[in-house]
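In: Have a look; sequence and predicted model below, questions after that.
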Amino acid sequence: MRVLSFSRFATWFRATHTANPRGSRIAFLAVLTAIVLLMSVKYAVKIAKPGDSGQQSRSAFLRWRQMVNGVFAGENIYVGVNEYPNPPIMAVLLRPFTALPPTVGALTWFYTKVLLAVLSAVWAFRLCRGQPNLSVSSEERGKDQRQPTPPSPLPKGKGELAREVSEIGTTRRDRSFSPFPSGRGDGGVGSSQNAGGFALDLARAVAIMLCLPPLLGDLSHNNVNIFILFLVMGCLEAFRRRLDTLAGLTLALAIACKVTPALFVAYFAWKRCWRVLGATFVGLALWLAVVPGLTFGWNHNRELMEGWYALMVERPLLKGEITTEHPNQAVTGFVYRLFTYSPSYIVYPDNIPTPAEYHNLTDIGRPAAWVIVKALTACFALAVVFLCRWPVRGPNDARQGWRFATECGLICLGMLLFSERTWKHHAVVLLLPLAALTYAVAVVELPRRVRAFLIGVLVASFVLMAGPGMLAGRAADLAMVYGTHTIAFVLQTLALGTLLACRSGRVNDVCGSRSAARETIPI
């Protein structure tokens, strides 16, 4: 009976969307807007309460506000009890917000990140979208534009879809070029196209809902991770538009603010996108040396960079100081926490880190754990080399589509898995991998088992990432101890790898009909 009721609800929901797709989208956006407004009210109430020090410090922005203002007063925020995790350029970017009163600055940064998240989502879904068949020469395309082919009479018995195609004068190639319909075409062709738009709108909605926990978590914490997501997606959007110099400069800013986007340097090197790489290296000099040097002075900026390097690069990479506390969901923290005698809980009496609890399953020793982490990193790199084969260098190579989005999503997952430390709100970059997976489930023709596996990964990811937030404090921490987010990252990595390995993938046309024309994706 429950299955019947759910089936009726699904039928009613799809019919409602087909009849009024724009109204359904507006309703979904209204729900998201209400959630964000409620979150902002909750955040405003939280930051109004003073912290243990008697000052407003109940969010990352307010804690870093004092450091950012301090660095402009000549302080070194990377030594002593202060451990500012980002390079000096991040302080320069946050200065307009930290110069405001605490509550005003925090809420301004909050709503700025909401806008950045919206833009990132738009760019992520646009990256998944296909584009016209580029195998046709430019002369032929120009000839087609100058002399459009009139619709030829279609024989009887081809069905309603064939009659609609004849009426609008659309050829097979034109009709199937964009499985991700634009807003201009949504709902304007007929019920068949609206039905296809339902699957795509559902894919977008599912991707947003799956990524909502880390997005709301970063908004509540008021960290900078959504800003990093915005820079990464901005780089890919510029690359999609063939603005390689802008893509490189944007990627350089993302790396200068947080190191992990440097994985895209290796990706673009593998793709032999030399203009992007050249602009990236120029941008690194600009964002790490020139801009902060002009802001703080060259000598002071050198001291700041030396302090940041010692804190965030030398300690974890050269000295082997691994963060094994339960919030760390990176592979490094997961392996060391569960397979070596390393603390999962640390307390700080008098600012002295003191191990409090251990939950390791065994103790293989730190050298063996180091080998395991490096082996997993090498396996990931080999997977990228063998799976990421989508051509992007040629003038006619598509820099968008579900395969390219899947490749970039794989790199985003590498940013989370192989960072020195990954908190749960760092997972905002999952927006692109989730968009690629949901898009593939919606419009890509895949073997039934592969499709079932992808759906299972999406469901499991939501349970693993949203589940700890629904538990009590101690239970939620224990879930993080055993790496719920790490497992979700690994599952999504396997799903993306499986998707890239499916060489027979086809994309349904705009109308969403399996019996209609289809476009084979070149490998």
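Out: That came through fine.
In: When you work out contacts or count neighbours from here on, use the C-alpha atoms and nothing else.
Out: OK.
In: show me where the stretch 151-300 of the chain has helices.
Out: All helices of the stretch 151-300 of the chain, identified by DSSP state H, counting those that start in this stretch, fall at 160-168, 172-175, 191-221, 225-240, 244-257, 263-270, 274-285, 291-296, 298-309.
In: do the same with the stretch 351-500 of the chain
Out: In order along the chain, the stretch 351-500 of the chain carries the following helices (DSSP H, counting those that start in this stretch): 366-387, 402-417, 431-443, 448-470, 473-481, 484-501.
In: For Arg163, find the nearest of those helices.
Out: Each of the helices of the stretch 351-500 of the chain was scored for nearness to Arg163 using C-alpha to C-alpha, and the closest is helix 431-443 (23.0 Å).
In: Now do the closest one against helix 191-221, angle only.
Out: Using axes from the mean of the first three to the mean of the last three C-alpha atoms, to 10 degrees, the inter-axis angle of helix 431-443 relative to helix 191-221 is 160 degrees.
In: what's in contact with helix 431-443?
Out: Counting by C-alpha atoms under 8 Å, 6 or more residues apart in numbering, the neighbours of helix 431-443 from elsewhere in the structure are 121, 124-125, 128, 179, 199-200, 203-204, 206-208, 210-211, 402, 405-406, 408-410, 412-413, 451, 454-455, 458, 492, 495-496, 507-509, 512.
In: That helix relative to helix 484-501, how many degrees between them?
Out: Orientation check (the same axes, to 10 degrees): helix 431-443 against helix 484-501 gives 50 degrees.
In: try this one side by side with the last:
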Amino acid sequence: MPEAGPRRHVLAVGAVIMVIQLVRIIQRGVGDFKLHWTIGGYLIRGEFLYGNAGWYRGYGGTDFPYPPIWGIVHAPLALFPRAVAQTLLYPLYLIAFVVLLEVLNRLSLPHLPVDRKRKFWLTTAAVVLASRFLIRDLPECGVNLALVAMAWGAVLLWRARRDRLGAVVLGTATALKCTPALFIAWFLWKRQWRIASWSAAVALAMSVAPALVLGPTEFTRTTAFWMHNLYRGASQTDPLESTLGPVSVQNMSLKGALARYLMHVPEGHRSRLAGPLHIDFLELDAETARLTINLLFLVAGVGVLALYRFRAGRNEESMLWEAAGISLMILLLSPITWGQHCVGVLPALFLLVRAHDSGRPLERWMYAFVGVWAFVLLGLNRGFVGREFTLLLDSYRLQTWLIAGLLGVTLRCRALCLRPEWASASPHIEHSDVTPKIVPLSRPAAEHS
């Protein structure tokens, strides 16, 4: 086939990137995996799970933002040297990547059909737009990509009316890392009681499961320490402080981004880049800035809840755009958002590319936004402009504002898809991948649980 050549070239580029990252892993141990491996080692050696070692010295211990079950999961890997363990886990990235793309494809096919010949290139376009964050998750061996795949896999299972299995997947993801709990809250708000309640039950059961390994006394001590540090971070009165201490320029949390513009950032602070190119905009005191940020969050939250308030059928397109919005809100609302966490942008970009190809009437400003996204995240990356200029851009939180803008695009598409002209714009697709066996539809008479 004449198209096979270009496809092989694309796949070859992807393979080269994965090999390069694997070499960096073996040689230098890049990424946060060493923290995950360390906490697993503490468990095997019978030491306190959040011992005072590692990068977070002075802020309560090693890797303490993760729950105790994180140590249980990584304990088997701690039996090997760090480089060997990271190499053994590395294939998880490829598995999570393929699973997530397949889940997104199955969810979108009934609404955004695509010709088989075009599916590969449309997927490639979405992956390229998200590549800055996807590459950053490679040293983490795809754990963040796996969590996104689990959350969206739960959505696919829910749409297929397999609520129990979906709850197991979503509950497990929530136990491993708290942020997928926003999907449980979304299901609850949409009055999908079964998957919401069962997911919460699974998350609770998985969260207490480490007691079987640690014992009741040590588990209670470990969990109390973990929750205390999370509470301490959440109750900070200074918006420029987080669970890990001062908010750094690489932290893409929306709270930190707003604080950067509302407050004076002192010399030497991790949110300030040294040199004359730093500009303070407002100089509110910490308490006023905190109240202002909380008010902005409240207004935005009420607006999203009002937009999402209508109960929709399991197979309606609006649910996909809402779920994509949830993935983006997780990144913005989390107090700690690193580049590897931002693989959560992929579902929204995937849907946007498919909507364009399906002839949906996207608005002009959306195309302009995608152009800005590509210019900043692909053109102004470290490989082209250098580390210092990249840190300068990070200090102004451009990536945070782009994610917020993508959320705006997603919410607008959610509103547009409810209009009759949205669906009528879909072109006729020959040889589509849509088949009833692959994409189960919910029964019309039983749309809601």
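Out: Cool, the structure landed. Because the structure is a prediction, the values reported are computed rather than measured.
In: related to what we said a few turns ago, packed most tightly, which of the helices of the stretch 151-300 of structure 1 would that be?
Out: Between the helices of the stretch 151-300 of structure 1, the one whose residues have the most neighbours on average, counting mean count of other C-alpha atoms under 10 Å, is helix 244-257 (a mean of 26).
In: In structure 2, what stretch matches it?
Out: In the comparison with structure 2, helix 244-257 of structure 1 aligns to the range 163-176 (TM-score structural alignment).
In: chain center to that stretch, what's the gap?
Out: Counting by C-alpha atoms, centre = their mean, to the nearest Å, stretch 163-176 of structure 2 is centred 16 Å from the centre of its parent chain.
In: Mean per-residue distance, it versus structure 1.
Out: Between stretch 163-176 of structure 2 and its aligned stretch in structure 1, the superposed structures give an average distance of 1.8 Å (mean C-alpha distance after the TM-score superposition for structure 1).
In: So which residues make contact with that stretch?
Out: Taking contacts as C-alpha under 8 Å, 6+ apart, the residues outside stretch 163-176 of structure 2 that touch it are 66-67, 69-70, 147, 150-151, 153-158, 180-181, 184, 194-196, 198-204, 206-207.
In: wait, what's in contact with the residue most central in space within structure 2?
Out: With distances taken as C-alpha atoms, centre = their mean, the residue of structure 2 nearest its centroid is Gly344 (3.0 Å). Gly344 of structure 2 is in contact with Leu145, Val148, Ser327, Leu328, Leu331, counting by C-alpha under 8 Å, 6+ apart.
In: What is the burial count for the aligned residue in structure 1 for the last one?
Out: Read that as Leu331 of structure 2. For Leu331 of structure 2, the aligned position in structure 1 is Leu416, judged by TM-score structural alignment. Residue crowding around Leu416 of structure 1 was assessed by other C-alpha atoms under 10 Å; the count is 27.
In: Then Pro113 of structure 2?
Out: If you count neighbours by other C-alpha under 10 Å, Pro113 of structure 2 ends up with 24.
In: okay if I get the helices of the stretch 151-300 of structure 1 as CSV plus distance to Arg14 of structure 1?
Out: Putting the helices of the stretch 151-300 of structure 1 into CSV (distance: least, C-alpha to C-alpha, whole Å) gives the following:
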stretch, distance to Arg14 of structure 1
helix 160-168, 19
helix 172-175, 23
helix 191-221, 7
helix 225-240, 31
helix 244-257, 39
helix 263-270, 39
helix 274-285, 43
helix 291-296, 52
helix 298-309, 53
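In: if we can go back for a sec, mind checking what the residue nearest to the centre of structure 2 lines up with in structure 1?
Out: With TM-score structural alignment defining the correspondence, Gly344 of structure 2 maps onto Val429 in structure 1.
In: distance of its match from Phe227 of structure 1?
Out: Taken as C-alpha to C-alpha, to the nearest Å, the spacing of Val429 of structure 1 relative to Phe227 of structure 1 amounts to 10 Å.
In: Any idea which of the helices of the stretch 151-300 of structure 1 gets closest to Phe462 of structure 1?
Out: Comparing the helices of the stretch 151-300 of structure 1 against Phe462 of structure 1 with C-alpha to C-alpha, the closest turns out to be helix 191-221 (5.7 Å).
In: what about the aligned partner of Leu291 of structure 2 in structure 1, distance to Tyr336 of structure 1?
Out: Leu291 of structure 2 maps onto Val371 in structure 1 when the alignment is built from TM-score structural alignment. Computed with C-alpha to C-alpha, the distance linking Val371 of structure 1 and Tyr336 of structure 1 is 11 Å.
In: cool, and Phe281 of structure 1?
Out: From Phe281 of structure 1 across to Tyr336 of structure 1, the span is 33 Å (C-alpha to C-alpha).
In: cool, and Ile77 of structure 1?
Out: According to C-alpha to C-alpha, Ile77 of structure 1 stands 29 Å off from Tyr336 of structure 1.
In: Between these two, tell me which one has more neighbours.
Out: Using other C-alpha under 10 Å as the criterion, Ile77 of structure 1 and Tyr336 rank with Tyr336 on top: 27 against 22.
In: Contact partners for the more buried one?
Out: For Tyr336 of structure 1, the residues meeting the contact criterion (C-alpha under 8 Å, 6+ apart) are Ile322, Thr324, Ser342, Arg366, Ala369.
In: what residue of structure 2 takes the place of it?
Out: When structure 2 is aligned by TM-score structural alignment, the residue opposite Tyr336 of structure 1 is Ala259.
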